[in-house]
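A.B. asks: mind looking at a prediction? Sequence and model below.
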Amino acid sequence: MGAVYFYHLTERPLEATLPMLIGKARQAGWRVMVRGANPRRLEWLDEKLWTMEPESFLAHGMAGGPHDAAQPVLLGTGAERPNGAQCVMAIEGAEVTAEEVAALERVCVLFDGGDPAALDAARGQWRSLTRAGAAAQYWAEEDGRWSKRAESG
């Protein structure tokens, strides 16, 4: 049974934090699905990931291509995981279910601490997932370091 980790972004933006988390997931041997709600935002993120420093490069693709199953990291808006991802990273309010949390190694929910709507959405996801029995952790960044602030389950 997996767990869901909530990452409250307050110091570094999504495009800086997501590659670090993807890297850790890949080090664990997991394939990753980055699930967003906005296709244009995912296209923007795709471009950012392709133009990273060479030593930070993350091989990835956009969902809907002919090689989805071969991608170690896939970006998309749907609930499916055509690359067999063991880890889902939900951004900008993308939905995850308690069943997914239970079936996967890890689910990460990243949300912008400067956006009141994003905070409300993350709080709602926390309540919904923990009420359904999902193990959850809440992480916040302080002075450039991540610290666990809450745990459930």
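C.D. replies: Sure, I can see it. Numbers count the residues shown, from 1 in each chain.
A.B. asks: can we go C-alpha only for contacts and neighbour counts from here?
C.D. replies: Will do.
A.B. asks: show me where the chain has helices.
C.D. replies: In the chain, the helices defined using DSSP state H lie at 14-27, 39-50, 98-103, 116-131.
A.B. asks: structure B:
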Amino acid sequence: MAEVGFYHLTRTGAFEALPVLLGRTLDAGRRAVVRCGDPEAVAALDEALWKVPEPVWLPHAATGGKYPERQPVWITAGDDVPNGANFLFLTGVNEVLPLEPFERVFDLFDGQDEAAVAAARVRWVALRDAGHTLAYWKQEAKGWTKAR
């Protein structure tokens, strides 16, 4: 079973929150797949990560990129995991997806979008009922607060 963290975004979008989370993932020696809701979001995130000032550099590639098996961060709108990642980041995905073979899943959703919040609640219930370990994080003025 995966450990699933729900990240309720209230002051930034996913593209602003992801670099810190991905940087920590790489610092821990892990690989990640970022699954976006559509191919346009894949292209936008790919471009945004090249411009991130902190961490200094996030090595990554997106679907169609070279050497997918070598990439510590792979961005896709599909279910491909060519880099053997054990961390999955979801952004703009409003359905319950299979979580195997991932150890950790980061489900980032827009707290300003009522449909995204409602979809996150549906995913929470489905994943809880499936036996996954869940945590809820809410973005605050500075940092995150974990609900108990």
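C.D. replies: Now that the structure is in, tell me what you want to look at. It should be emphasised that the depicted structure is a prediction, and the values quoted were computed from it without experimental measurement.
A.B. asks: TM value for the aligned chains?
C.D. replies: Superposed pair, TM-score by TM-score structural alignment, normalised by the length of structure 2: 0.92. Supporting alignment: 148 aligned residues with a C-alpha RMSD of 1.7 Å.
A.B. asks: related to what we said a few turns ago, turn the helices of structure 1 into TSV, columns for mean neighbour count and distance to residue 3 of structure 1.
C.D. replies: Written out in TSV, the entries for the helices of structure 1 read as follows (neighbours: other C-alpha atoms under 10 Å; distance: least, C-alpha to C-alpha, whole Å):
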stretch	mean neighbour count	distance to residue 3 of structure 1
helix 14-27	16	13
helix 39-50	14	24
helix 98-103	18	6
helix 116-131	16	10
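A.B. asks: now distance to residue 33 of structure 1 too, for these, in TSV please.
C.D. replies: What follows is the helices of structure 1, written out as TSV (distance: least, C-alpha to C-alpha, whole Å):
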stretch	distance to residue 33 of structure 1
helix 14-27	9
helix 39-50	12
helix 98-103	12
helix 116-131	18
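A.B. asks: who wins for proximity to residue 77 of structure 1 among the ones you listed?
C.D. replies: When the helices of structure 1 are ranked by proximity to residue 77 of structure 1, the top entry is helix 39-50, at 6.7 Å, counting by C-alpha to C-alpha.
A.B. asks: now that closest one on structure 2. Mean distance?
C.D. replies: Helix 39-50 of structure 1: mean distance to aligned residues in structure 2 after superposition is 0.8 Å, counting by mean C-alpha distance after the TM-score superposition for structure 1.
A.B. asks: just give me the residue closest to the centre of structure 2.
C.D. replies: To find the centre residue of structure 2, average its C-alpha atoms and take the closest one (C-alpha atoms, centre = their mean): that gives residue 89, at 2.0 Å.
A.B. asks: now do the contacts for that residue.
C.D. replies: For residue 89 of structure 2, the contacting residues are 32, 33, 34, 35, 105, 106, 107, 108, by C-alpha atoms under 8 Å, 6 or more residues apart in numbering.
A.B. asks: which residue of structure 1 lies farthest from its centroid?
C.D. replies: Relative to the average C-alpha location in structure 1, and by C-alpha atoms, centre = their mean, no residue lies farther out than residue 66, which sits at 23.1 Å.
A.B. asks: quick one: it from residue 90 of structure 1, how far?
C.D. replies: Plainly put, residue 66 of structure 1 is 23 Å away from residue 90 of structure 1 if you go by C-alpha to C-alpha, to the nearest Å.
A.B. asks: wait, isn't residue 109 of structure 2 in contact with residue 118?
C.D. replies: No. The pair residue 109 of structure 2 and residue 118 fails to qualify as a contact (C-alpha atoms under 8 Å) at a distance of 10.0 Å.
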